[in-house]
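**Q** Prediction below, plus the sequence it came from.
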Amino acid sequence: MATSIKVKADSVDLYVSKRLKMRRIMLGLSQKNLAEAVDVSIQQIQKYEKSTNRISSGKLYSFANLLQVPVNYFFEKISSYTEPRDNINTSIFAEDQEIFQLGDTVPEKELINLIKAFNEVKDLQIRKKIIDLVKSLKKT
């Protein structure tokens, strides 16, 4: 008899889910558009984006192709560190943990609003100026 164990999504799954949602929004796709393109239900997309369900490697590959990014896009800014082991000195991973938590410093709703507004700017020179402005503000 097979035993079913419900596993809570780990931090990597949560990060991948956020990246999926962010990229979908950046491209102006609805959950329905994405669902139809990869042949799953809208509810499944919602579960992927909330990390209720884990995304299989095959689906992740399909998402990457559809969203026009390499598969590693979903893992950018995540080092090889995932979960501390009992016998490893985790203090050596402090820098990696800081990088990994970078996406958690800004509320998701703010990121989505920023992406939507940025997406509406069609002039590439203005986009560059916006990026430069944001970079200059982070120094203050």
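**A** That came through, no problem.
**Q** going forward, measure contacts and count neighbours with C-alpha atoms only.
**A** Noted.
**Q** Quick check: the gap between the residue most central in space within the chain and Q43.
**A** With distances taken as C-alpha atoms, centre = their mean, R19 lies nearest the centre of the chain, 1.4 Å away. Going from R19 to Q43 by C-alpha to C-alpha, to the nearest Å gives 18 Å.
**Q** likewise F63?
**A** Here the distance between F63 and Q43 works out to 16 Å (C-alpha to C-alpha).
**Q** now swap in A2 and tell me
**A** The span separating A2 from Q43 equals 27 Å under the rule C-alpha to C-alpha.
**Q** One more: I55?
**A** Here the distance between I55 and Q43 works out to 13 Å (C-alpha to C-alpha).
**Q** For A2 and Q43, indicate the residue with more neighbours.
**A** The residue with more neighbours, out of A2 and Q43 and counting by other C-alpha atoms under 10 Å, is Q43; that gives 12 against 4.
**Q** Show me what whichever strand or helix holds the more buried one is packed up against.
**A** In the assignment (DSSP states H and E), Q43 maps to helix 42-49. Contact partners of helix 42-49 among helices and strands, from 3 or more C-alpha pairs under 8 Å, 6 or more residues apart in numbering; DSSP states H and E: helix 11-26, helix 31-38.
**Q** putting a second one here so we can go through both:
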Amino acid sequence: MLASSASAQDNTGPQARPVGVPRPVDVHVGARLRQRRTLIGMSQEKLGEAVGLTFQQIQKYERGANRIGASRLFELSQILDVPVSYFFEDMSNEVKKAAVNGQRTLPETSEASESDPLMRRETLELVRAYYRIEDPKVRKRLFELAKAIANGEQMD
């Protein structure tokens, strides 16, 4: 019994995860954590202080290197003012299938977070700057301008 228990804990089974490779779901949850933290303008240091962790631990969470437990995820959701489900939203079908099938890694071609414009720092900074504009009329004009430029039109 002890032998089977020990082998369940090592990294040699058929579903073993290569050492140092984060699980796809953990990477997704970490990316959503980073996205929300950045969107509200909170530093890793401030978030770490709020939950009693170092900024290095927050970095590990955001990279998916360390898994976030349920109680910690709930605590983070409260601090970041989002439901726990937020961290699982927009998960690709590839990540979902990998989790359901017990896969510990995704194919090398899966780089969704890097190609997703919503995950880029530039996008998050743009959204934060946009919402710092206090006048709703100015904000609306800026929004219309951005849409017009994106569509190749000119504003009056």
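**A** Received it, and whenever you're ready, just let me know what you need. What you see is a predicted model; the values in this text were computed from it and never measured.
**Q** Need the TM-score from the superposition.
**A** Here the TM-score of the superposed chains, computed with TM-score structural alignment, normalised by the length of structure 1 as the reference length, equals 0.68; 127 aligned residues with a C-alpha RMSD of 3.2 Å.
**Q** give me the number of residues near the aligned residue in structure 2 for G58 of structure 1?
**A** Under the alignment defined by TM-score structural alignment, G58 of structure 1 corresponds to S71 in structure 2. By other C-alpha under 10 Å, the residues close to S71 of structure 2 number 9.
**Q** how near is S71 of structure 2 to E114 of structure 2?
**A** Noted for S71 of structure 2: a distance of 28 Å to E114 of structure 2, by C-alpha to C-alpha.
**Q** what's the answer for A65 of structure 2, then?
**A** From A65 of structure 2 to E114 of structure 2 the distance is 17 Å (C-alpha to C-alpha).
**Q** Comparing the two, which shows the higher neighbour count?
**A** Set side by side, A65 of structure 2 and E114 show unequal neighbour counts under other C-alpha under 10 Å, the larger going to A65 at 17 against 10.
**Q** right, and that one touches P22 too?
**A** Yes. Using C-alpha atoms under 8 Å as the test, A65 of structure 2 is close enough to P22 to be in contact (5.1 Å).
**Q** Can you tell me the element S79 of structure 1 falls in?
**A** Counting by DSSP H and E, S79 of structure 1 is held by no secondary-structure element, helix or strand.
**Q** so where does D132 of structure 1 fall, helix or strand?
**A** Assigned by DSSP H and E, D132 of structure 1 belongs to helix 124-137.
**Q** quick one, which of the helices and strands packed on helix 42-49 of structure 1 is nearest to P107 of structure 1?
**A** Ranking the helices and strands packed on helix 42-49 of structure 1 by their distance to P107 of structure 1 (criterion: C-alpha to C-alpha) puts helix 11-26 first, at 11.3 Å.
**Q** What is the closest one packed up against?
**A** The criterion is 3+ C-alpha pairs under 8 Å, 6+ apart, and the helices and strands that helix 11-26 of structure 1 contacts are helix 42-49, helix 108-120.
**Q** For these, could you give me TSV that also reports distance to T140 of structure 1?
**A** Formatted as TSV, the helices and strands packed on helix 11-26 of structure 1 follow (distance: least, C-alpha to C-alpha, whole Å):
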stretch	distance to T140 of structure 1
helix 42-49	33
helix 108-120	20
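**Q** Would you mind finding the most buried of those helices?
**A** Scoring these by mean neighbour count under mean count of other C-alpha atoms under 10 Å gives helix 42-49 as the most buried, with a mean of 18.
**Q** so that one corresponds to what in structure 2?
**A** Following TM-score structural alignment, the partner segment of helix 42-49 of structure 1 in structure 2 covers residues 55-62.
**Q** how much does the matching stretch stray from structure 1?
**A** Between stretch 55-62 of structure 2 and the aligned residues of structure 1, the post-superposition mean distance stands at 0.8 Å (mean C-alpha distance after the TM-score superposition for structure 1).
**Q** Under the alignment, what does L124 of structure 1 map to in structure 2?
**A** Taking TM-score structural alignment as the criterion, the aligned counterpart of L124 of structure 1 in structure 2 is P136.
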